[in-house]
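In: Fold the following, please.
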Amino acid sequence: MTSSTEEQTPHAASLTRPPLRYKTRIAPTPSGFLHLGNVLSFALTALLAERYQATIVLRIDDMDQQRVRPEYVQDIFDTLNFLELPWHEGPRDAASFAGEYAQRHRMPLYRQALEQLKDRGKAFACNCSRKDILQLDISGRYTGACLDRNLDPGQPGLSWRLDTRKPEPLMMNTLQGAVAVALPEDQQYFVVRKKDGCPAYQLSSVVDDAHFGINFIVRGQDLYASTIAQLYLACVLGNDAFQRSLFYHHPLLILPDGSKLSKSAGATSVRYLRREGKTPSAVFTLIGNQLGIPGALKDWRGLSMLLPT
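Out: This is a model prediction of the structure:
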């Protein structure tokens, strides 16, 4: 993989090929009502899509069925429509999502990627519980306890982990150019298939981005390490398109106590603010003021000064 950013960033022009067409996505998880941090990420994605004439795909990550509820799925559409945040491809409502776009419709793609990892000897079965992992490492970091146990991957109730012992030369393409990155310690041997047999987030996200043709990914800074893990996985899978994607990791909204927003923080949910009578302008003004933008904002475009130049 070359470190050249000739076609990998919007700032560089190619003398021999047409400019790359970008496709980005917003990818909420329906495990709670959307909060202001989600809105910030969606707005910045929309702003960058406008800047680089990118298509926006709505991709709802509903693999964790134990946490998904119909009202959370509906809240995604209610929030996007209320705030007039745009998307060009993907479901337009909860019914079309369930009928065409839910992740269960792509299970054959996930299974194909998992079998590819297993057949290449890149995945290994693991029966460690969280308690087992903590006993082996007080930090909770998995250290590869099942690497050489040769557990049967077909046995039910086992997770599959990626064998990350081999260093891979990874480059992350950013708005400022390509940078070399290495898999962090806390991402070693990450799970690619959960104990229930479903694909883990890292694998389903990489497969979904390939399926939808995504090549411009906007995420919060808290997912930086996760991006590196996905670059590593894409390298192992031979997914060159994902490795060539452009990434932007934006700052987070922080609560007064210094913690990041979560879906359990009801007072920051858009649903709560709507019920309190807040307008879209008031929601974006609240976000902007928290991030140092003075005055009132008319809509999501008022957050444009947060973008890198």
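
In: contacts and neighbour counts: CA atoms only from here.
Out: OK.

In: what are the ranges of the helices in this protein?
Out: 36-51, 70-82, 94-96, 107-119, 130-136, 201-212, 224-237, 240-243, 270-275, 280-290 (DSSP state H).

In: how about these in CSV, adding mean neighbour count and distance to L151?
Out: Listed next are the helices of the chain as CSV, based on neighbours: other Cα atoms under 10 Å; distance: least, Cα to Cα, whole Å:
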stretch, mean neighbour count, distance to L151
helix 36-51, 21, 40
helix 70-82, 17, 37
helix 94-96, 14, 40
helix 107-119, 16, 12
helix 130-136, 13, 16
helix 201-212, 19, 21
helix 224-237, 21, 21
helix 240-243, 18, 31
helix 270-275, 17, 46
helix 280-290, 19, 49
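
In: looking at those helices, which is closest to D257?
Out: Ranking the helices of the chain by proximity to D257 (Cα to Cα) places helix 280-290 first, at 13.6 Å.

In: got the angle between that closest one and helix 70-82?
Out: Here helix 280-290 runs at an angle of 90 degrees relative to helix 70-82 (axes from the mean of the first three to the mean of the last three Cα atoms, to 10 degrees).

In: Run the chain-centre distance for helix 280-290.
Out: 24 Å (Cα atoms, centre = their mean, to the nearest Å).

In: what helices or strands is that helix leaning on?
Out: If you count contacts as 3 or more Cα pairs under 8 Å, 6 or more residues apart in numbering; DSSP states H and E, helix 280-290 packs onto helix 36-51.

In: Off-centre distance for the helix it packs on?
Out: Here helix 36-51 is found 14 Å from its chain centre; the criterion is Cα atoms, centre = their mean.

In: one more to put side by side:
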Amino acid sequence: MTDPVRVRFAPSPTGPLHIGNTRAALFNYLFARRHGGVFILRIEDTDTTRSEARYERQIYDTLRWLKMDWDEAPDVGGPFAPYRQSERRSYYRDAVEKMIAAGNAYPCFCTAERLDELKRQQAAAKLPPRYDGRCRDLPAEERQARLAAGEAHTIRFRTPRFGEIEFRDLVRGRVKVALKNLDDFIMVRSNGDPGFILAGAVDDILMKITHVLRGEDHLTNTHRQLLIFQALGSPPPAFGHLPLIVGDDGKPLSKRLGDLGIFDLRDQGYVPEVLTAHMARLGWAAPAEARNLAELAAAFEVETLAKKPARLGLPDLKHSQARWIRRATPDQRAAALRPFLGDRQPAGLDDRLALFAEEAGTLRELAEKIAALDVPPDFDAAELQLLRTTGSRDVLNTLVAKIETSADFDAAVMTAAIAAAGERTAAKGKQLYQPIRLALQGDLHGPELAQLAAVLGRGETLTRLRRALAAAEG
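Out: As a prediction, this is how the structure comes out:
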């Protein structure tokens, strides 16, 4: 590439970042770093009714948490500042005036009520919704008189009625559309706010954006923005449209999954490197050995992105997080777990982490298991029925006696005590292990019993065994 690569992530601060738009940020980031380019964070806050400062702050916080640093943005500035669209209105006005003067745009006085009625008529006739061009060719005198009277209006682009618009998509290859299938789209709303299509195109020109990677759902916007680039006499950036993300059933994401925020996943107990590696695989065959952003960037090639929809794969994400927990060092696990434990920092944390490292899928699950270890179990009716069998009581009584007579206590002593209880009572398998696990943990599944008892210690192990026996007698 001869020109320096300049890409942008341009979210609207109208809600938290979710997997879909964050994946777009990630691919732009990887592309920029792969080619030694510039990664720009631009805030598209022209929707004044929905944009909020708290969501803009959350955009910064989310990208920082994911370790995606930027080169130009509202908070750090840059050669093409400002980077917040609400501060760039004069640029959009200049572009619109230029297009109106050249006959490429015009004011539209149609009311919302008229446009709604037009859509109803088109739907009834089974026609696609499309502006009918009523204001497209108004006499100049009438147009000026209505403007002078202050009549509310939008600004529409005058889309040519004939021909095609074609471009080479970095992901999909050649894409073209007949201009007759595009209507005269709105560039400026009736309240004066620039629309997404106009502002994005003007900013891409002025900020010298070379490549745009974004979701496939923006494909129709690209057709319209290419017309704006053409009208303003500017070469367009190269566009690449990322495949849609679908559910594991191959169907469009439900609202619950589609709105799944990055910080929702963080709060469930996923670490940044697991999330970025997973998102990188949503439409790209990222190398399995790539463990961080630098390694992903070194391998990233936009031409290898997939065209078909990418499955969200939440079970795969959880599996990857569980693998991280197992492979992390004790210090890494302890540091990542700290926000989930809060002020609760139980004694013997390293031992507890080792005990449950194979059991937990996320950091939150790990923290819950560690915290639950401090709470003696209660037993429901089915569990009490199991504890009340003669075999269960014999196992627990024998185990208590064996531990009481042991000079020391550790995992090896507990292993020997369990073996002795099994030999004395002739219990084995579930008959031997289930009453012990219920007594110690209140569950029929969990970590290795001898290690669990060692973490609890002799006193607490005996207390829980005796408590289970008392509950069985009750």
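
In: TM-score for this pair?
Out: Here the TM-score for the pair of chains, by TM-score structural alignment, normalised by the length of structure 1, is 0.79; 285 aligned residues with a Cα RMSD of 3.2 Å.

In: Outside of stretch 40-60 of structure 2 itself, list whatever touches it.
Out: 6-17, 70-74, 83-86, 193-196, 200 (Cα atoms under 8 Å, 6 or more residues apart in numbering).

In: Let me fix that, I meant to ask about stretch 236-251 of structure 1.
Out: Outside stretch 236-251 of structure 1, the residues that touch it by Cα under 8 Å, 6+ apart are 8-9, 41, 113, 116-117, 122, 171-175, 206, 209-210, 214-221, 223-224, 231, 234-235.

In: And stretch 198-217 of structure 1, by the same measure?
Out: In this structure, residues lying in contact with stretch 198-217 of structure 1 by Cα under 8 Å, 6+ apart are 22-25, 57, 63, 109-111, 113-114, 191-194, 226, 229-230, 233-234, 239, 241-242, 244-248.

In: Put together CSV for the helices of structure 1, with distance to L253 of structure 1 on each row.
Out: Converted to CSV, those look like this (distance: least, Cα to Cα, whole Å):
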stretch, distance to L253 of structure 1
helix 36-51, 6
helix 70-82, 18
helix 94-96, 28
helix 107-119, 32
helix 130-136, 30
helix 201-212, 23
helix 224-237, 16
helix 240-243, 27
helix 270-275, 14
helix 280-290, 7
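
In: L252 of structure 1 is nearest to which of those helices?
Out: Here helix 36-51 is closest among these (Cα to Cα), at 6.8 Å.

In: which residue numbers in structure 2 go with the closest one?
Out: Per TM-score structural alignment, the counterpart of helix 36-51 of structure 1 in structure 2 is residues 19-34.

In: That stretch vs structure 1, average offset?
Out: After superposition onto structure 1, stretch 19-34 of structure 2 sits on average 1.3 Å from its aligned residues (mean Cα distance after the TM-score superposition for structure 1).

In: quick one, what contacts I418 of structure 2?
Out: Each residue near I418 of structure 2 by Cα under 8 Å, 6+ apart is listed here: L399.

In: what about it, which helix or strand?
Out: helix 411-425 (DSSP states H and E).

In: Give the aligned range of that helix in structure 1.
Out: Going by TM-score structural alignment, helix 411-425 of structure 2 sits over no part of structure 1.

In: Just the buried positions in that helix, please.
Out: For helix 411-425 of structure 2, burial by neighbour count (16 or more other Cα atoms under 10 Å) applies to 411, 413-415, 417-418, 420-422, 425.

In: farthest-separated two in these?
Out: Counting by Cα to Cα, the most remote pair of the buried residues of helix 411-425 of structure 2 is A411 and T425, 21.1 Å apart.

In: Could you point out the longest helix of structure 2?
Out: Max-length helix for structure 2 by DSSP H is helix 449-473.

In: If you compare the directions of it and helix 411-425, what angle comes out?
Out: If you take the same axes, to 10 degrees, helix 449-473 of structure 2 sits at 50 degrees to helix 411-425.

In: ok, back up a step: hmm, who's touching the match of helix 36-51 of structure 1?
Out: Stretch 19-34 of structure 2 has contacts (Cα under 8 Å, 6+ apart) with 5-9, 11, 37-39, 68, 212-215, 242, 245, 258, 260-262, 276, 279-280, 282, 293, 296-302.

In: Around the aligned residue in structure 2 for L83 of structure 1, how many other residues sit close by?
Out: By TM-score structural alignment, L83 of structure 1 lines up with L66 in structure 2. Look at L66 of structure 2: counted by other Cα atoms under 10 Å, it has 19 neighbours.

In: Quickly note the distance from the closest residue to L66 of structure 2 other than its chain neighbours to L363 of structure 2.
Out: Using Cα to Cα, 6 or more residues apart in numbering and skipping residues adjacent in sequence, the residue nearest L66 of structure 2 is P272, 5.0 Å away. Separation of P272 of structure 2 from L363 of structure 2 (Cα to Cα, to the nearest Å): 12 Å.

In: Ok, M207 of structure 2 next?
Out: 41 Å.

In: And D203 of structure 2, by the same measure?
Out: Per Cα to Cα, D203 of structure 2 is found 41 Å from L363 of structure 2.

In: try D331 of structure 2
Out: Distance of D331 of structure 2 to L363 of structure 2, computed by Cα to Cα: 14 Å.

In: rewinding a little: closest one of the buried residues of helix 411-425 of structure 2 to T159 of structure 2?
Out: A411 (77.5 Å).
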